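**Q** predicted coordinates and the sequence they were generated for:
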Amino acid sequence: MARGTAVVTGASSGIGAATARRLAAEGFDVVAAARRRDRLDELAASMPGIRAVTLDVTHPASIAALAADLDDIAVLVNNAGGAIGTESVADARPDDWRAMWESNVLGVVQVTQALLPALERGAGGHIVVTGSIAGHLVYEGGGGYTSAKHAVAAVVETLRLELNGRPVRVTEVAPGMVATEEFSLVRYRGDRAAADKVYAGVEAPLTADDIADCIAFAVTRPAHVNVDLLVVKPLAQAAPHKVHRTTTA
């Protein structure tokens, strides 16, 4: 079943790559967009229905080039972003906060602005933003990331109000603990031991495919159905600060 074009940002790894694969399997023509073209090319070669496009969501010219190449879009998954550092607010590095806000918040705003006309063409479109439970709760050592994701949640809610009456649905998918190959490694500045400790003793953290499944569910509902917010955590996680672990190793 042909479902139209779906654009997925941050598609070179993790949730973005899993979402590109899942939406292609659902019948979408997927534009997989990210900075690392080599990984995108591997993704596109892995299954039919995926096209690689180089994109940096922090560069307006890169976003404009993407928009110029697209006409009618069914789905936009704003997934690019991430966390950097675990310092307290008192010890925070402003450049890290700036980078997180540029990718997580302004990236969503700029890509949405550029692609909104294409999303309104045809039968209408659907904007999905990969948020986080960090956008609805806070925790120590997460000030930069939680503040950015809180801003993302505010952007999504505001956008839904502003687009009311227009043929565009707006959804936030807010994951909890997801074990991907890079998220924690980037956050801990390449410290593999520290990154692995995040998931130590957790029997079944979420996977990128779990979040892709949630995104696919939201975008394949009937056109009159809008999933506003989908919060998903592993069974072991009750909150950012409360996770059941079978071992602390």
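**A** It's in.
**Q** can we go C-alpha only for contacts and neighbour counts from here?
**A** Fine.
**Q** which residues sit against the longest helix along the chain?
**A** Criterion DSSP state H: the longest helix present in the chain is helix 143-162. Contacting residues not belonging to helix 143-162 are listed as 82-84, 88-89, 92, 96-97, 100-101, 104-105, 108-109, 129, 131-132, 134-139, 169-172 [CA atoms under 8 Å, 6 or more residues apart in numbering].
**Q** cool, and stretch 203-219?
**A** Contact with stretch 203-219 is made by 14-16, 18-19, 22-23, 26, 75, 126, 128, 171, 173, 175-180, 199, 226-227, 230, 232-236, 245-246, as judged by CA under 8 Å, 6+ apart.
**Q** what residues sit buried inside that stretch?
**A** Residues 205-212, 214-216, 218-219 are the ones in stretch 203-219 that count as buried (16 or more other CA atoms under 10 Å).
**Q** next, count neighbours for Arg39.
**A** Neighbourhood size, Arg39 [other CA atoms under 10 Å]: 16.
**Q** distance of it from Val231?
**A** 29 Å (CA to CA, to the nearest Å).
**Q** next one for the comparison:
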Amino acid sequence: MTDAARRPAFITGGSSGIGLALARQLAARGHPVALFARNADRLAEAALSVPGARAYPCDVSDRSAVEAAVAQAESDLGAPEWAIANAGIAEPGTFLTQDIASHEAQMQTNYMGALYFAKACAGAMDSGRLVFVSSGAAFFGIYGYSAYAPSKFALRGLAEVLRVELAPRISVTLAYPPDTDTPQLAAEARTKPEVTKKITAGGGLWAPEAVAAAILKRADKGRFAAAPGLQMAALLWLHSLAAPALRAWQAGIARKHR
């Protein structure tokens, strides 16, 4: 396929981090890019750094806003070849101290936002790739993530179903990024309990560009799971077997901090 014939890539959470890295790499392949994010100013600045990209400000937690933004992007650029649901928020905290509104916000953005976006894109895609960006928190319960982890577990469930339902027309990939040097990770650290910091340490810090390249490599091959790095790969293949040991290990760390 020539560059001129390439269909667009639609990416949520495209104003920074992994989303922006994905946008740059797909634009380098010749795909027109539509970026979606809630902060219009940051999104416009990001779009300027991606050749030919267009900005479509919207909050993915708002279904009507997502549907309108995707419809406008499809009108401008055509149906996407790549639809990447990358937008997400993470606000760690312990269950008894965290406000219920935080639980609602993370489920609404991380799961419902991805659902709204996938639903808006998939109907118009004759073929292509649908990518969901999840988290290692989707593998097993992690102390401090009672609001975040369920949203990523739900996203994993959605991807598992769509993998079957949309095949072979649309290839579905579910990505599990390791800790990545992004504004979201920095924001997450502000509320992360000390126990959670201990539990999640040790996986290293990846550059967004490396994570984006790993995700695209797996999606290009039609693979369902993209788990960059040894830690994520081990969780992908062994999380069910390792779950009892992981729970006991976390319990030991929590006891030391009480």
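**A** Right, received. Where do you want to start? These numbers come from a predicted model, not from an experiment.
**Q** now, of the contacts of helix 143-162 of the first structure, which are buried?
**A** By 16+ other CA under 10 Å, the contacts of helix 143-162 of the first structure give 82-84, 92, 97, 100-101, 104-105, 108-109, 129, 131-132, 134-136, 138, 169-172 as buried.
**Q** please flag which of these sit within strands.
**A** Using DSSP state E, 129, 169-172 are the members of these that sit in strands.
**Q** just to revisit the earlier point, what span of the second structure is the longest helix of the first structure aligned with?
**A** Under TM-score structural alignment, helix 143-162 of the first structure corresponds to residues 146-165 of the second structure.
**Q** got the residue ranges for the strands in the second structure?
**A** Secondary structure of the second structure, counting by DSSP E: strands at 9-12, 33-37, 54-57, 82-85, 128-133, 170-175, 225-226.
**Q** distance from the shortest one to the first structure after superposition?
**A** Here strand 225-226 of the second structure, set against the first structure after superposition, deviates by a mean of 1.0 Å using mean CA distance after the TM-score superposition for the first structure.
**Q** in the first structure, which residue is most central in space?
**A** By CA atoms, centre = their mean, the first structure has its centre lying nearest to Asn79, at 2.4 Å.
**Q** what's the matching residue for that residue over in the second structure?
**A** Here Asn79 of the first structure is matched to Asn86 in the second structure, going by TM-score structural alignment.
**Q** any idea how far that match is from Gly52 of the second structure?
**A** As judged by CA to CA, Asn86 of the second structure and Gly52 of the second structure stand 20 Å apart.
**Q** do the same with Gly17 of the second structure
**A** Taken as CA to CA, the span from Gly17 of the second structure to Gly52 of the second structure is 19 Å.
**Q** which part of the second structure lines up with stretch 103-117 of the first structure?
**A** Under TM-score structural alignment, the match for stretch 103-117 of the first structure is residues 109-123.
**Q** and the matching stretch, which residues are buried?
**A** Neighbour counts using 16+ other CA under 10 Å place 109-118, 120-122 of stretch 109-123 of the second structure among the buried residues.
**Q** repeat that for stretch 171-189 of the first structure.
**A** 171-180, 183-188.
**Q** in helices, which of these appear?
**A** The helices, defined by DSSP H, take in 183-187 from these.
**Q** and of these, the nearest to Leu163 of the first structure?
**A** Lowest distance from Leu163 of the first structure to these (CA to CA) belongs to Phe183, with 31.6 Å.
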